[in-house]
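S.K.: Attaching a predicted model along with its sequence, questions to come.
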Amino acid sequence: ERKVDRVHIADTVGAITPQGMEYLIKELRKDIKIDINLHCHNDFGMAQQNAISGLLAGANIVETTINGIGERAGNTPLEELIMSLKVLYGIDLEFNTELIKKISKTVEMYTKIEIPFNKPIVGKNIFKHESGIHVDGVIKNPFTYEPFSPKIVGQERNLVLGKHSGSKAIKSKLNQFGIKIKENKIPEILKIVKETSENGNIINDNILKEIVEKI
């Protein structure tokens, strides 16, 4: 006698909606007590939300991939699912989240599939701040512009200097280097930073130090 221990729900072309997934799983749960496994595709950018809707409705297994890689638009990204459940829903899956970035980069290295710079959780721009008001806000209270600490997922905050920067970003960078400079010199440094970046130049740490030395 064969025994069924799992029902597998495959949204093969990613066409179900979160509401549809919720309804489907709730209806299934009325009649079955065994595991419900979800396999979501990301053709409409909703794989993760469909997975979460299914879990909240009673499913208990989700198939995921690191960085969301998979056929066509990919599958439910493991790192996004882990952090969404942890931060937004208070559901801790007990993963060591500090290794998320490292694992993501390892998969990128071996698959040769580049991580988009703006990819949630692991993208290099996720904790990048340039705008003066953003830098000021994140220095005063990180949660102003960051939903969780970068360290939780093995990332680091990156305060970038450019044409949108303000004086707080300059001060923060100088403090980072242990450079002390008179307050009245900050506007002059900021002006040079803005002018330099307007020409398409990247203001890295070495260029900033060169600017300071000339003041």
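M.R.: Everything's here; your move.
S.K.: Every contact and neighbour count from this point should use C-alpha atoms.
M.R.: OK.
S.K.: Okay, helices next: where are they in the protein?
M.R.: Ranges of helices within the chain are 18-29, 47-57, 78-83, 100-111, 132-140, 167-177, 186-198, 205-214, based on DSSP state H.
S.K.: Any chance you could list what contacts the second one?
M.R.: Pointing back at helix 47-57 there. Contact partners of helix 47-57, identified using Cα atoms under 8 Å, 6 or more residues apart in numbering, comprise 14, 16-19, 21-23, 25-26, 38-42, 61-62, 75-77, 80-81, 85.
S.K.: by how many degrees do that helix and helix 18-29 diverge?
M.R.: On the basis of axes from the mean of the first three to the mean of the last three Cα atoms, to 10 degrees, helix 47-57 is oriented at 40 degrees to helix 18-29.
S.K.: this is the comparison structure:
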Amino acid sequence: MYLCDVTLREGDQMPGRNYTEAQKVAAGRALDRLGVDAIQPGFPVTGEKDVRVTRTLADECEADVVALARAVSGDVDAALDAEADVVEVFGALSSLQLEHALGTDRETMFERFDAAIERVRDGGATPHLTLVDAFRTEREHLVAAFERYPDLPMVTLADTVGVRTPASLRHDLTALGEGVDLARVGVHLHDDLGCATANALVAHEVGVGKADVSVASLGERAGNPAVEEVVIAGVLEYGESFGVTAADLVPACRTVLAALEESVPPRKAILGSEVMEHESGIHTAAMLREPRTFEPFDPGAFGAERRLVFGAGTGRSGARQLLERAGADADEETVAAYLDRLAAEGPLDTEEAVDLARREFAS
């Protein structure tokens, strides 16, 4: 399964966001250095900014640069003008969307797909197709799309409103795989039920060819599968980094967030400022001996750092180890005095705590 990063397009659609051209280009370059296979920087028909960003990244990046387009000629022409490598045509086949969002019938939608895909090919780009609200679309209509376009390298199924859980997604994809080559299937998932990353991993397990991801889940509503979560879970669970340079993962994601002037909550998985920080006396004492005791993975493997914090909550065992690292005596009297100093001066990180022990208690 390869990854298409949609941070720049999905993030820019969040309320109150209007990333500049420079921001999107800088973030796109960081994503390309990370090694994702494809980057979707925008929706060119919405304006010259996305046209210029797409053109710049398509010229510079090793990743395929993907432009979004509705199945209408103006959208396709804008994507082609932006010189995208891939034009991802999208539309719906679900009865709900056809009736209430598009006001058309299924055969007319297929005819629009036909024309748009042909226009992409004539323009020299690679066409992909995304089916909106695919997981509330009758399976027979999904199969019909794959059969109608046997030469399309990728047909992405969008869980547009984020209704699928891992169990239901596995059921749907496994059933679809009875008649469709899942290597041609992509998934575009949303996190409305908090299942997006888990769903992306299920898609990988059943053999899906592509998943859309975004840094820190930036995207409409609850966002998309977080690239950092998908990659780290992939490495731990399957020994698979999905083509990404794992050691650069966290720094690259932080570069993207900085470029876009986005922040994440301190308890956000992987990227939050507090998730690799430990202060509990029991935890820190054990982690001074063996960090794996209270860590799911080595942060350094993904370009991050753990932070052990020492202060009022530090216990005698942890204090003793810090004193020993500093070359100080670790008798009961010294440990007690050191704990008092940690309580007064903390919280301190490991280097600061050892330095305090060395200054005050080493002979």
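M.R.: Happy to help now that I have it. Keep in mind it's a predicted model, so treat the numbers as computed, not measured.
S.K.: so of the helices of the first structure, which one's packed in deepest?
M.R.: Across the helices of the first structure, averaging neighbours per residue (mean count of other Cα atoms under 10 Å) puts helix 47-57 on top, at a mean of 23.
S.K.: so that helix corresponds to what in the second structure?
M.R.: Per TM-score structural alignment, the counterpart of helix 47-57 of the first structure in the second structure is residues 196-206.
S.K.: The matching stretch vs the first structure, average offset?
M.R.: Compared with the first structure after the fit, stretch 196-206 of the second structure shows a mean deviation of 1.0 Å (mean Cα distance after the TM-score superposition for the first structure).
S.K.: re earlier: any chance of a markdown table for the helices of the first structure, columns distance to Ile91 of the first structure?
M.R.: Output for the helices of the first structure, formatted as a markdown table (distance: least, Cα to Cα, whole Å):
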| stretch | distance to Ile91 of the first structure |
| --- | --- |
| helix 18-29 | 18 |
| helix 47-57 | 10 |
| helix 78-83 | 9 |
| helix 100-111 | 17 |
| helix 132-140 | 26 |
| helix 167-177 | 35 |
| helix 186-198 | 43 |
| helix 205-214 | 39 |
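S.K.: check contacts around the residue most central in space within the second structure.
M.R.: The second structure has Val227 as the residue nearest its centroid, 2.0 Å off, counting by Cα atoms, centre = their mean. By Cα under 8 Å, 6+ apart, the residues touching Val227 of the second structure are 5, 213-217.
S.K.: ok, 10 Å please
M.R.: With contacts defined as Cα atoms under 10 Å, 6 or more residues apart in numbering, Val227 of the second structure is in contact with 3-7, 36, 197, 200, 211-218, 233, 242, 244, 249-250, 253.
S.K.: what does Gly58 of the first structure give?
M.R.: Here Gly58 of the first structure is in contact with 22, 24-30, 33, 35-36, 52 (criterion: Cα under 10 Å, 6+ apart).
S.K.: from the residues you listed, which is closest to Val4 of the first structure?
M.R.: For the contacts of Gly58 of the first structure, the residue nearest Val4 of the first structure by Cα to Cα is Asp35; the value is 9.5 Å.
S.K.: Could you check how many residues crowd around the residue mapped onto that closest one from the second structure?
M.R.: When the second structure is aligned by TM-score structural alignment, the residue opposite Asp35 of the first structure is Arg184. Number of residues near Arg184 of the second structure (other Cα atoms under 10 Å) recorded here: 18.
S.K.: ok, and the closest non-adjacent residue to Arg184 of the second structure?
M.R.: What sits nearest to Arg184 of the second structure in space, not counting adjacent residues and going by Cα to Cα, 6 or more residues apart in numbering, is Met154, at 4.8 Å.
S.K.: For the one you found, give its distance to Leu348 of the second structure.
M.R.: Remark: distance between Met154 of the second structure and Leu348 of the second structure (Cα to Cα, to the nearest Å) = 51 Å.
S.K.: cool, and Ala27 of the second structure?
M.R.: 33 Å.
S.K.: Same question for Ala200 of the second structure.
M.R.: Distance from Ala200 of the second structure to Leu348 of the second structure, by Cα to Cα: 39 Å.
S.K.: Could you do Gly239 of the second structure as well?
M.R.: Taking Cα to Cα, one finds Gly239 of the second structure at 35 Å from Leu348 of the second structure.
S.K.: who has more neighbours, those two?
M.R.: Leu348 (19 against 11).
S.K.: which residues sit in contact with that one?
M.R.: For Leu348 of the second structure, the contacting residues are 279, 307-311, 342, 354-356, by Cα under 10 Å, 6+ apart.
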